[in-house]
Structures are given as C-alpha cells and as structure tokens.
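# Sequence and predicted structure, then a few things I'm wondering about:
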Amino acid sequence: MTEKTFSAGDKVAWDHSQGQTTGHVIRKQTTPTQIKGHKVTASKENPEYIVESDKTGARAAHKPEELRRRN
C-alpha cells in the first residue's frame, strides 16, 4: 500500500463526529507531541499530519489515511 503524502499548505478534508471539516496541512509530524493535552504518537514509521480547520482555526493531528485532498 502506498502511503498518502501531503505538504504544508495542502488543502485537505477529513471526517469527524459532526460531519466533514476542511482545512490545510501545517506540517508532517514524525515525533511524539501533544496538541491541547492530547497525545500524538507520531513516529517516522507512522507519521501524522498537523492540520488547521478553515472554520475554527483549531489544530489537530490526523493519520494520512484519514485525510483527503481537495481543490
């Protein structure tokens, strides 16, 4: 399986409990970190992407398979 890759600034969409959200990629995270008290267990083998919501400006980490490119 080919890993989805994104770059900073890429426009993306993802699903959450209230529906779909759109935003953009801030960066690829390859080390563990925390966002608003939530652990992000990213690693080089299992990277996550830090994304920012267009609507709220909130940042979150998502696995590549959870993100979809948008125009």
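Happy to help now that I have it.

# contacts, neighbours, all on C-alpha from now
Will do.

# next helix or strand past the lengthiest strand in the chain?
Ranked by residue count, the top strand of the chain under DSSP state E comes out as strand 19-29. For strand 19-29, the following helix or strand on the C-terminal side (DSSP states H and E) is strand 33-35.

# counting contacts, what elements does the next helix or strand after that next one pack onto?
Next helix or strand after strand 33-35 toward the C-terminus (DSSP H and E): strand 38-40. The contact analysis (3 or more Cα pairs under 8 Å, 6 or more residues apart in numbering; DSSP states H and E) places strand 38-40 against strand 33-35.

# Next, the buried residues of the strand it packs on.
Buried residues in strand 33-35, counted by 16 or more other Cα atoms under 10 Å: none are found.

# Contacts made by that strand with the rest, please.
Lys39, Val40, Thr41, Ala42, Arg59, Ala60, Ala61 (Cα atoms under 8 Å, 6 or more residues apart in numbering).

# And here is the other one:
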Amino acid sequence: MPDKTFKAGDRVKWDHRQGTTTGKVIKKVTSETHIKGHKVAASPDNPEYIVESARTGARAAHKPSELKKA
C-alpha cells in the first residue's frame, strides 16, 4: 500500500458509525497532543491528521490509513 500523505486544505473523507463524513485536513501532527480532551499519540513515525468535518465543523485526529482523498 502506498504511503498516504495529505497536506493542510486537502479534501478528505472517512468512515464512522453513522456513515461517511467529508471534510478537510487542518494539519499533520507528529508529536503527542490533545484534542477535545483526548490524547493523540502521534509521532514522526506514526503521524496523525487533524481534520474538520464539513457538516459540523467538529475536529478530530485520524490516522492516515483511515482517510481517503475526497
């Protein structure tokens, strides 16, 4: 599987319990951080992306494997 990389502003989609959501990448995270009270255990070898839902404006962290270009 090719390495999935995204940049800020990229339109992406991801699946969750209620279906598929679309939104945009806010930033790539490569160090431990917190979002909405949850720890994001990102590192340079295990980055995550902060994404913002187009529908609700909510932000969440996702692993690259969970995201697809929209």
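Nice, thanks for sending it over. These numbers come from a predicted model, not from an experiment.

# Of the contacts of strand 33-35 of structure 1, just the buried ones, ChimeraX syntax please.
In ChimeraX syntax, the buried subset of the contacts of strand 33-35 of structure 1 is picked out as below (16+ other Cα under 10 Å):
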select :40,42,59,60,61
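
# Let me have the contacts of strand 33-35 of structure 1 in JSON lines, extended by distance to Gln29 of structure 1.
Converted to JSON lines, these look like this (distance: Cα to Cα, whole Å):
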{"residue": "Lys39", "distance to Gln29 of structure 1": "12"}
{"residue": "Val40", "distance to Gln29 of structure 1": "9"}
{"residue": "Thr41", "distance to Gln29 of structure 1": "9"}
{"residue": "Ala42", "distance to Gln29 of structure 1": "6"}
{"residue": "Arg59", "distance to Gln29 of structure 1": "13"}
{"residue": "Ala60", "distance to Gln29 of structure 1": "11"}
{"residue": "Ala61", "distance to Gln29 of structure 1": "8"}
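
# tell me the secondary structure for Lys4 of structure 2?
Secondary structure, DSSP: H, G, I helix; E, B strand; the rest coil: Lys4 of structure 2 is coil.

# residues touching the residue lying closest to it once chain neighbours are set aside, list them.
In this structure, Lys4 of structure 2 finds its nearest non-sequential neighbour in Pro64, 5.8 Å apart by Cα to Cα, 6 or more residues apart in numbering. Residues counted as contacts of Pro64 of structure 2 (Cα under 8 Å, 6+ apart) are Lys4, Thr5, Pro47, Glu48, Tyr49.
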